[in-house]
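Trainee: Please find the sequence and the predicted model below.
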Amino acid sequence: MKTLLASLPVILGASLIHCTPTSLRPIRTPAPRSPEHPFNASIRPLVLWHGLGDSANSEGMQAFAQLVRDVHPGLFVHSIYLEHTEDADQKAGWFGNIWEQLGIVSAQLSSIAELDDGFDAIGFSQGGQFLRAYVEKYNKPPVFNLITFGSQHMGVADLPVCRPGDLFCLLARSIARRGVYSTHAQTHLIQAQYFRDHARLQLYYKQNKFLTSINGEVEETRNETFKKNLLDLGNFVMILFDQDTTVVPKESSWFGSYVPPEDGDRKGPRWGEEVLPMREQPLYKEDWIGLRKLDETGRVTMITCEGEHMHISRECYLPIVEQYVGKVMEADSINGGLVSSQGGLIIQH
């Protein structure tokens, strides 16, 4: 497996993970420390959160975890799960209330002794913005480096296209078509909770309770704790896939979004519209969530990887994993957590 994956992309994500007869096997929690399989307690552990249509214990997630361990022998890796079987865990990526799921995740991470002193975190696709939400709302135990691959930090302007036979996806799209901003969709359909229609922003601000909150888009619900916790990050690394057609627009992976149409003009095409980049977003310019300060203090890194959504090549992941994962923990930090010495690799800043 190691030899094969060294030359082929790691493929993770909604449209590329297929249900198999193994989908009913139980999710595996991290193995206990033992002399035969010791964890290196001197390096920061790693937490993974899978993407849409995937599960914590899928072959792709296991393969990626092993690739990271090959780079950092002895690294403790935990893959977040919401349910105890792969089939149910996959379904939880489509249906549920994100805030309730985050409460489950917070309790899960707090129960793992190896994570008590903090960890680095990698989120794949929607798992990336969910990990950011964990940082903002909880962050105990704390995240040091947050790395997101193809995530939707400014939401999506379209829902994922379903592959033939993907029942969860087809059902989710059917519900969304009946009213993505209905109360039911906004509390039961995961993708609806980060659906940001740039032609209906006022309705989005009124009905959405997840993305508007973690992005500070509604003044009445802005949370200084969310901002403070995000500013406790050591590094925030965002990866965009240059051929991504799953995330609409793909620049959402870097906090980009479509420029809203002029009042009353809702006839423009969704594809090929002008994108407002991160540094021109109101949330950045007015620093609603601390993103601007993170950037101005050199802790935001924006990386482009070649390929489609969640096709992660060795050339993409290796320098990121070498730079931002598996560093030696030290008993000092800017935020009472942990720090490590890191080199000067900046792919795009």
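Mentor: Nice, I can see it.
Trainee: use CA for all of it now, contacts and neighbours both
Mentor: Will do.
Trainee: For the stretch 101-250 of the chain, which segments count as helices?
Mentor: 126-137, 167-177, 183-188, 201-207, 211-214, 224-231 (DSSP state H, counting those that start in this stretch).
Trainee: And these: which comes nearest Glu322?
Mentor: helix 126-137 (19.0 Å; CA to CA).
Trainee: Pull the residues that contact the closest one.
Mentor: When contacts are taken as CA atoms under 8 Å, 6 or more residues apart in numbering, the neighbours of helix 126-137 outside the stretch itself are 49-52, 98, 102, 106, 121-123, 142-143, 146-153, 214, 225-230.
Trainee: Next up, a structure to set beside the first:
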Amino acid sequence: MEKLKFLIIFITLYCVVSEDNNENTPVVFWHGMGDSCCFPFSLGKLKKLIESELNHTVYVKSLEIGGSLVRDYESSYFIHPQKQIQDACDQIKRDPILSNRTFNAIGFSQGSQFLRALIQKCPAVKVKNLITVGGQHQGVYGLPNCPSLTEKSCEYLRQILNFAAYAGWVQNFLVQATYWHDPMNEDAYKAKSTFLAEINNEKTVNNDYINRLQTLEKFVMIKFANDTIVQPVETSWFGFYKPGSSSELQTLEESEIFLKDRLGLKKMKEDGKIVFLSTEGNHMQINLKWFTENVINNYLRD
């Protein structure tokens, strides 16, 4: 009888260990502007794709900011990124699966720079691969399209950003103002940006931000080759306009952030941690076959 009990315990433990070994690293999503955590036609579709491709052995969490679907949607326009990041940090610390495990992180559009900021600012977060899809790592200078808003509302937002992006009340009121980057007025951007300039270490250098990014295995940046929404599209690869120009572009490697190594990206590139990918299509037009071959198969399978 004792031998039988021992055998049952051994088999049970073996099965548990085997099951754990077959589990893939968890995945965390952060949606973009005008989207939400759980819309079935956007992130919900990608969640199902990842679960299916990984044989349902992966935990996928799509961050819901504010505690409800409506509040989550509104947050993409009207909740300051710093508050959103604190909310996301608290969610992960409370999550029984994510709180003590490394996970892969995928940011979509503005969720890209929010997830990167989460890694930099939240010590509880342990990310293996950061994958950003159509992100705006050096900000935007132009707002040609506003998904899910009326044409009149879009025009209103454009006018605010063009003429008052760095006013204190606009920075506090409108999320997109916090990563508005005016290359014609770099001093105002660095002084008054309440989010992007801070997380890009353009105000002062926070070494914790550098050290936490160094823990990544890969930092994958995906650009949409035909993107007409994000201006300039090079911001998805951490490039931007040259200071003083609204037309001449520079790559990440030509930027002050890289040359002065404000975020440790130079070392990450030298270590082979930075990956640039490009896919056809306009902003957030994700080809599922391409996503499977280039993202799931290369960075989400253990």
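Mentor: Okay, I see it. Not measured: the values here are computed from a predicted model.
Trainee: Please indicate which of the contacts of helix 126-137 of the first structure are buried?
Mentor: 49-52, 98, 102, 106, 121-123, 142-143, 146-153, 214, 226-230 (16 or more other CA atoms under 10 Å).
Trainee: Quick one: the helices of the stretch 101-250 of the first structure as a markdown table, columns for distance to Lys91 of the first structure too.
Mentor: A markdown table is the format used below for the helices of the stretch 101-250 of the first structure (distance: least, CA to CA, whole Å):
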| stretch | distance to Lys91 of the first structure |
| --- | --- |
| helix 126-137 | 14 |
| helix 167-177 | 7 |
| helix 183-188 | 12 |
| helix 201-207 | 24 |
| helix 211-214 | 21 |
| helix 224-231 | 28 |
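Trainee: Strands along the stretch 151-300 of the first structure, start to end?
Mentor: Counting by DSSP state E, counting those that start in this stretch, the stretch 151-300 of the first structure forms strands over residues 235-241, 257-258, 275-276, 300-305, given from the N-terminal end onward.
Trainee: now the stretch 1-150 of the first structure
Mentor: When assigned using DSSP E, counting those that start in this stretch, the strands of the stretch 1-150 of the first structure occupy the ranges 10-11, 46-49, 77-79, 119-124, 143-149.
Trainee: From Leu63 of the second structure, how far out is Asp90 of the second structure?
Mentor: Counting by CA to CA, to the nearest Å, the gap between Asp90 of the second structure and Leu63 of the second structure amounts to 11 Å.
Trainee: Counting neighbours around each, name which of the two comes out higher.
Mentor: Set side by side, Asp90 of the second structure and Leu63 show unequal neighbour counts under other CA atoms under 10 Å, the larger going to Leu63 at 21 against 15.
Trainee: if I pick the more buried one, what's in contact with it?
Mentor: Applying CA under 8 Å, 6+ apart, we find Leu63 of the second structure in contact with 28-31, 37, 88.
Trainee: Can you pull up the most central residue in the second structure?
Mentor: Centroid check for the second structure by CA atoms, centre = their mean gives Ser112 as the closest residue, at 2.1 Å.
Trainee: aligned partner of that residue in the first structure?
Mentor: By TM-score structural alignment, Ser112 of the second structure lines up with Gly128 in the first structure.
Trainee: Over to Val275 of the second structure?
Mentor: Using TM-score structural alignment, Val275 of the second structure pairs with Thr301 in the first structure.
Trainee: Please report the number of neighbouring residues for its match.
Mentor: Other residues within reach of Thr301 of the first structure, judged by other CA under 10 Å, total 19.
Trainee: pretty sure it is touching Val237, no?
Mentor: Yes: applying CA atoms under 8 Å as the test, Thr301 of the first structure and Val237 come out as touching, 4.8 Å apart.
Trainee: residues bridging contact with the two, i.e. touching both?
Mentor: The overlap between the contact sets of Thr301 of the first structure and Val237 (CA under 8 Å, 6+ apart) is empty.
Trainee: Could you tell me where stretch 231-241 of the first structure falls in the second structure?
Mentor: Mapping stretch 231-241 of the first structure onto the second structure (TM-score structural alignment) gives residues 214-224.
Trainee: List of residues touching the matching stretch?
Mentor: 127-135, 233-234, 236-237, 264, 268, 272-284.
Trainee: Show the buried residues in those residues.
Mentor: Taking 16+ other CA under 10 Å as the criterion, what is buried in those is 127-135, 233-234, 236-237, 264, 268, 273-274, 277, 279, 282-284.
Trainee: now the equivalent of Lys266 of the second structure over in the first structure, nearest residue through space, not along the chain?
Mentor: Under the alignment by TM-score structural alignment, Lys266 of the second structure pairs with Arg292 in the first structure. Leaving out its chain neighbours, the residue that sits closest to Arg292 of the first structure by CA to CA, 6 or more residues apart in numbering is Tyr284, at 5.2 Å.
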